[in-house]
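> The sequence and its predicted three-dimensional model are supplied below.
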Amino acid sequence: MTKKIGLYFGTFNPIHVGHLIIANHLAEFSDLDEVWFVVTPHNPHKIKKTLLEDHHRLTMVRIAVEDYPKLHASNVEFDLPQPNYTVNTLAYLEEKYSEKNFCLIMGEDNLKSFQKWKNYEVILERYSIYVYPRISEGTVETQFNNHKKIKKVDAPIIELSSTFIRNGIKSGKNIKPMLSSEVWKYLDEMNFYK
C-alpha cells in the first residue's frame, strides 16, 4: 500500500509545541500516514543572525519527534541547489521515493500568497495540499476556494511563533512550556537565542 506523506516545510527556528500539535493532528486525524518536517536550509545569500545553523535546527526537530512514530525529520533540502523551491523538492522526493505519495502541508496564511510561489500551478496540479487554519490578514484567492486538491483541515488554531519564542529567550522570559522538554534542554545547554 502506498504511504501518504505530508510534507511540513519550515525553518523550525526553533521547533515548538505548536508545530508538533499541527503535525500530530494531521498524522492522527487525516488520511496522512506520516508527516515529515522538512527543515529549510539557511539561504547563503541572506544574512539572518537569528537563524541557527542547519544541523542544530535539524537536531532539535529530531529530538522533538522522537516519541512520535508518525512524525519524522527530513534534511532533504540541505543537499539540493540553493535557493530552493518547493516545486523542486517535491520533484526530487517523488523521484527518490516513487513508492510514496507526497502532499503539502501549509498554514492558511501561506495559501493567501500561494499564487506567488514558483510554479504553483504545477504543485496544485500534481499534489494535494492540506491547509490548517491560521489567524492572518488578507483573503484566500478565489481560485483556491473549493479547489479539489486543497483540503482544509479542522486543526487547532495555534497562535505561537518561533519569533515570539526567540524574543522571549532573549529577554530572559520562561518559555519552557512552549517547547518539548528535550528541545528546551538542548536550547538551554547550547545557550541559543540569548
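Okay, I see it.
> drop to CA atoms for contacts and neighbour counts, all remaining ones
Will do.
> number of nearby residues for Pro156?
13 (other CA atoms under 10 Å).
> Test my guess that it contacts Val131.
No - Pro156 is beyond contact range of Val131, at 11.7 Å (criterion: CA atoms under 8 Å).
> tell me the secondary structure for the residue sitting furthest away from the middle of the chain?
Here the chain reaches farthest from its C-alpha mean at Gly172, the gap being 26.6 Å by CA atoms, centre = their mean. Gly172 carries the three-state label coil when classified by DSSP: H, G, I helix; E, B strand; the rest coil.
> so Phe144 sits right up against Lys152, yeah?
No - here Phe144 does not reach Lys152: they are 10.7 Å apart, not a contact under CA under 8 Å.
> just to revisit the earlier point, next one: the residue farthest from the centre of the chain from Arg166, what distance?
Gly172 sits 10 Å away from Arg166, going by CA to CA, to the nearest Å.
> got another, please set it beside the one above:
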Amino acid sequence: MPDSKKNTGLFFGSFNPVHVGHLALANYIIENTELEEIWFVVSPQNPFKQSHDLIAAEHRIKMLELSIENDTRFKICDIELNLPIPSYSYKTIRELYKLYPDHSFSIIMGSDNLLSLSRWKNIEDILQRCPIKVYPRPEYPIGKIALNASIEVIEAPVFNIASTTLRKGIKQGKDYRYLLPQQAFEYIKLNGLYLK
C-alpha cells in the first residue's frame, strides 16, 4: 500500500524579519521536490545565535502570515514557542510526529548550517526521523561537506540576503521595500520595528 503521509518540509528560522529570499527559496523547493507543503517553523532562540536583537515572536509570525496568506502550500508552525528554550530540533521533531502522525517531515537547511550539524543534539535521532534537504548558501560550498544518505542537495538559486543586514539598514532609515515582502515591509513601518 502506498505511503499516504503528507510530505512536509520544515523550514526553521527566526524570520527576523522574513524576506524575499526565504519565500523565493521555499517556492523553488516546493516546485522542484516531492514536498507538498512547507511549514515555516518560527524559532524563539537558536542555541548557536545571540538573541539580543530578536523582536517579539508575535511580530515575526504576523509578518509571515501577511507574506504567505495567499499561498495554501505554505503554513506557519509556532510549536517551538511552546517548548523549553533554547529550542532543539530533535525535541521539535519528536513533538511534531506525535501531533501530526499523518505527515512525513523533511528539514530544509542552508549549507552554512550543514557545517554545524555534528554539534546538534541527538543528530542521529533527527536523521532517522527526518531527511535533510540542503540548499546552497554563499561561501559555503556543499561539495566540501561530507554527505550521507539522509541528506539531499537541492540545486536552488543562491539568495545572498541576510536578515541581519536588513535590520541594520532599517535602523539606518534605508528603504528596503524590494528585499521584503510588501506586506511585511508595510507592517515593519506601521509598527516602527527594528528602529532601536
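Structure received. Just so we're clear, the structure is a prediction, and the values are computed from it rather than from any experiment.
> Report the TM-score for the pair.
In this superposition the chains share a TM-score of 0.92, using TM-score structural alignment, normalised by the length of the first structure; 190 aligned residues with a CA RMSD of 1.8 Å.
> show me what contacts the residue farthest from the centre of the first structure?
Neighbouring residues of Gly172 of the first structure by CA atoms under 8 Å, 6 or more residues apart in numbering: Lys194.
> Distance of the counterpart of it in the second structure relative to Val153 of the second structure?
Per TM-score structural alignment, the equivalent position to Gly172 of the first structure in the second structure is Gly173. In this view, Gly173 of the second structure and Val153 of the second structure are 38 Å apart by CA to CA.
> And for Glu65 of the second structure?
28 Å.
> what are the ranges of the strands in the second structure?
Ranges of strands within the second structure are 6-13, 37-42, 74-77, 103-110, 132-135, 151-153, based on DSSP state E.
> Adding mean neighbour count and distance to Gln182 of the second structure, write these out as a markdown table.
Listed next are these as a markdown table, based on neighbours: other CA atoms under 10 Å; distance: least, CA to CA, whole Å:
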| stretch | mean neighbour count | distance to Gln182 of the second structure |
| --- | --- | --- |
| strand 6-13 | 20 | 20 |
| strand 37-42 | 23 | 18 |
| strand 74-77 | 19 | 17 |
| strand 103-110 | 21 | 24 |
| strand 132-135 | 22 | 25 |
| strand 151-153 | 16 | 30 |
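> Now distance to Pro84 of the second structure too, for those strands, in JSON lines please.
Listed next are those as JSON lines, based on distance: least, CA to CA, whole Å:
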{"stretch": "strand 6-13", "distance to Pro84 of the second structure": "16"}
{"stretch": "strand 37-42", "distance to Pro84 of the second structure": "14"}
{"stretch": "strand 74-77", "distance to Pro84 of the second structure": "16"}
{"stretch": "strand 103-110", "distance to Pro84 of the second structure": "20"}
{"stretch": "strand 132-135", "distance to Pro84 of the second structure": "23"}
{"stretch": "strand 151-153", "distance to Pro84 of the second structure": "27"}
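> So which bit of the first structure is stretch 55-70 of the second structure matched to?
Stretch 55-70 of the second structure lines up with residues 52-67 of the first structure when matched by TM-score structural alignment.
> Count the residues that sit near the residue nearest to Ile123 of the first structure when sequence neighbours are not counted.
Excluding its sequence neighbours, the residue lying closest to Ile123 of the first structure (CA to CA, 6 or more residues apart in numbering) is Val87, at 6.2 Å. Residues contacting Val87 of the first structure under the criterion other CA under 10 Å number 18.
> my guess is Val87 of the first structure contacts Asn119, does it?
Yes - counting by CA under 8 Å, Val87 of the first structure touches Asn119, with 6.7 Å between them.
> what's next to stretch 156-170 of the first structure, contact-wise?
In contact with stretch 156-170 of the first structure (CA under 8 Å, 6+ apart) are residues 12-16, 18, 21-22, 132-135, 174-175, 178, 193-194.
> Could you pull out the buried residues of it?
Ser161, Ser162, Ile165, Arg166, Ile169 (16 or more other CA atoms under 10 Å).
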